[in-house]
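Asks: What follows is a predicted protein model with its sequence.
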Amino acid sequence: MKRVLITGGAGFLGSHLCERFLAEGYSVICMDNLVTGSLDNIEHLFGRKEFLFMNQDVTEFIHVPGHLDAILHFASPASPIDYLELPIQTLKVGSLGTHKALGLAKAKGARFLLASTSECYGDPEVHPQKEDYWGNVNPVGPRGVYDEAKRFAEAMTMAYHRFHGVETRIIRIFNTYGPRMRLNDGRALPAFMGQALEGRPITVFGDGSQTRSFCFVDDLVEGIWRLLNSSEVLPTNIGNPAEMTILDFAKKVLELTGSVSTLTFKDLPADDPKVRQPDISKARRVLGWEPTIDLDTGLKRTLEYFRTKVDERSARRGSVAAGDAAGS
């Protein structure tokens, strides 16, 4: 049986990858220190003999007995609220964590796939963004801890490929959404959906004219699977090129949820990208991949998940309030 290690496997993307590799007949080792990941995302996999969870920080020494065919390095805070609150951890997992994971891949003769990001392009001066664009990143700004951690991780990955001959793959992930995103992770979709479902004002940063391109998680996972099994070494964009403004996206969430929430506007965070759209011509050509799930379909599937999470949060608040009242 083929065997894969997925670091950050209890996170949003990692948990979906665990499911995909199990479905493909792999034995899956899920490694996560649960700083931003959650056991809720993978609890349905416990009890399967092909699945093993390791509660471990990937920046420390990694020991995995037995063979490994592949390592997918997805461990990292990935949302603005996380990497701004965890700047040192973000830098460490991008540097030390990538080094440890690559060292394990070298020792095991395993193929290595790095989860990089469109944030490598920074606030881009080229639109849409192609893989040969080097980016416009502020290394000393607050977002630099994430942007530069991923840029370093890409350089480390290519060094291990060129110097040690490790089989490596690099995916640059653009905005992705779907079930298992956290309500409080700071990204537009969970923030908008949580606020809309609870009837709170929807917070739009800036005037909402900045653009994003939203890819449903199932499409992304398919792209990751194809890239891992390809022979492409250099970075490859995976995302949905359908671009829209944040303001239009907020209005779409309002329409979908039927919410009575109003819009409120706040200052744009420092170095927030004004545009974000992947050029996926390489993915189409090399992987035969492009997204197949349109935004309306993906949002409806995601909304079902967030309704459940909002109901659970409301129930917890009700229990706490009831307990406080009983104790007063």
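Replies: Structure's in. What do you need?
Asks: From here on, just use CA atoms for contacts and neighbour counts.
Replies: Will do.
Asks: separation between F53 and M31?
Replies: F53 sits 6 Å away from M31, going by Cα to Cα, to the nearest Å.
Asks: let's bring in a second model and compare:
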Amino acid sequence: MGTLNMLGLAKRVGARFLLTSTSEIYGDPLQHPQKETYWGNVNPIGERSCYDEGKRTAETLAMDYHRGAGVEVRIARIFNTYGPRMCLDDGRVVSNFVAQAIRKQPMTVYGDGQQTRSFQYVSDLVDGLAALMEGEHIGPFNLGNPGEFTMLELSEVVKETIDPTATIEFKPNTADDPHMRKPDISKAKELLNWEPKISLREGLPLMVGDFRKRILNEDEGKDA
């Protein structure tokens, strides 16, 4: 409904409209890596489906407003993004691992940890969104870092960065968890002249410094 309201506003005032969609629209993909032409493999009644289908519907609305009312839309399909100033307990895997390792808690891995994700640093995403909004191409564009890591590999990078003695705790996997997630960004490279520059090993320490400061302040507040 928020997307519908904002598209109506964009139509009235003649604004260019950015829809920040998501890699979740691909569901548990049968194509790897995922191209923008792939329609996805989504369970429409699954536990994750209100998010998946909500974003898919938002893309439909954006394209209908573009075709039917001439609204200038831009669609970005954003893959896992991390960086400073994220919520400490937002439930995303990078935030979870970093906060848990700093707090000396075991890192929680769901399932066997072999599912993969691709992690892009926030400044790369901002550059991609700016290129999309300043350009003439509608999209959709995959904006993500093609560097692919299993959850166990991610936990190893977090250990290297924060605490080599950090441990892992395995828990049952969540329903409809995608097994693989990796963007094909050839379209963004060609049409937006964009690709991510910062690797996970470069970007993670920048996030860790920020999390460490905030968790330390949190702990000091508890002692006060």
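Replies: Okay, I see it. On a predicted model such as this, the values are computed, not experimentally measured, just so you know.
Asks: Overlay them and tell me the TM-score.
Replies: The TM-score (TM-score structural alignment, normalised by the length of the second structure) is 0.98; 224 aligned residues with a Cα RMSD of 0.9 Å.
Asks: related to what we said a few turns ago, between F53 and M31 of the first structure, which one's more packed in?
Replies: A direct count of neighbours by other Cα atoms under 10 Å for F53 of the first structure and M31 places M31 higher, at 24 against 19.
Asks: so the more buried one sits in a strand?
Replies: Yes: using DSSP: H, G, I helix; E, B strand; the rest coil, the assignment for M31 of the first structure is a strand.
Asks: What does it correspond to in the second structure?
Replies: Under the alignment defined by TM-score structural alignment, M31 of the first structure is left unpaired in the second structure.
Asks: and the residue minimising distance to the centre of the second structure, what does it touch?
Replies: Nearest to the mean C-alpha position of the second structure, counting by Cα atoms, centre = their mean, stands N80 at 2.4 Å. Contacts for N80 of the second structure (Cα atoms under 8 Å, 6 or more residues apart in numbering) come out as R117, S118, F119, Q120, G144.
Asks: Show me which of those are buried.
Replies: Applying 16 or more other Cα atoms under 10 Å to the contacts of N80 of the second structure, the neighbour count classes R117, S118, F119, Q120, G144 as buried.
Asks: Nearest to D176 of the second structure among the residues you listed?
Replies: Lowest distance from D176 of the second structure to these (Cα to Cα) belongs to R117, with 14.6 Å.
Asks: where's the closest one, which helix or strand?
Replies: strand 116-118 (DSSP states H and E).
Asks: That strand maps to which residues in the first structure?
Replies: On the basis of TM-score structural alignment, strand 116-118 of the second structure is assigned to residues 211-213 in the first structure.
Asks: that older thread, which among the contacts of N80 of the second structure gets closest to K104 of the second structure?
Replies: Of the contacts of N80 of the second structure, the one sitting nearest to K104 of the second structure (Cα to Cα) turns out to be F119, at 23.2 Å.
Asks: Provide a list of residues in contact with that closest one.
Replies: Residues in contact with F119 of the second structure, defined by Cα under 8 Å, 6+ apart, are F79, N80, T81, Y82, G144, N145, P146, G147, E148, L200.
Asks: try N136 of the first structure
Replies: Contacts of N136 of the first structure (Cα under 8 Å, 6+ apart): Y121, G122, D123, P124, E125.
Asks: any idea how far the counterpart of it in the second structure is from K213 of the second structure?
Replies: With TM-score structural alignment as the criterion, N136 of the first structure lines up with N41 in the second structure. Distance, N41 of the second structure to K213 of the second structure, by Cα to Cα: 40 Å.
Asks: same deal with L154 of the second structure?
Replies: If you go by Cα to Cα, the gap between L154 of the second structure and K213 of the second structure works out to 22 Å.
Asks: For these two, work out which one has more neighbours and name it.
Replies: Neighbour tally, L154 of the second structure and K213, criterion other Cα under 10 Å: the higher count belongs to L154, 22 against 10.
Asks: So which residues of the stretch 151-300 of the first structure form strands?
Replies: Secondary structure of the stretch 151-300 of the first structure by DSSP state E, counting those that start in this stretch: the strands cover 168-173, 176-177, 202-205, 211-213, 215-216, 236-238, 243-245, 263-266.
Asks: winner for burial among the ones you listed?
Replies: Of the strands of the stretch 151-300 of the first structure, the one with the most neighbours on average (mean count of other Cα atoms under 10 Å) is strand 236-238, at a mean of 28.
Asks: in the second structure, what residues pair with that one?
Replies: The aligned range for strand 236-238 of the first structure is 141-143, by TM-score structural alignment.
Asks: Name all residues that make contact with L72 of the first structure.
Replies: V4, L5, I6, T7, F112, L113, L114, A115.
Asks: which residues touch the third one?
Replies: Applying Cα under 8 Å, 6+ apart to I6 of the first structure gives the contacts G14, L17, C18, V28, I29, C30, M31, I71, L72, H73, F74.
Asks: Redo those as a markdown table? Include secondary structure and distance to G208 of the first structure.
Replies: Below are the contacts of I6 of the first structure laid out as a markdown table (DSSP: H, G, I helix; E, B strand; the rest coil; distance: Cα to Cα, whole Å):
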| residue | secondary structure | distance to G208 of the first structure |
| --- | --- | --- |
| G14 | helix | 30 |
| L17 | helix | 32 |
| C18 | helix | 35 |
| V28 | strand | 41 |
| I29 | strand | 41 |
| C30 | strand | 38 |
| M31 | strand | 37 |
| I71 | strand | 38 |
| L72 | strand | 34 |
| H73 | strand | 33 |
| F74 | coil | 30 |
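Asks: Which residues outside the match of strand 116-118 of the second structure are in contact with it?
Replies: Contact with stretch 211-213 of the first structure is made by 174-175, 239-246, 274-278, as judged by Cα under 8 Å, 6+ apart.
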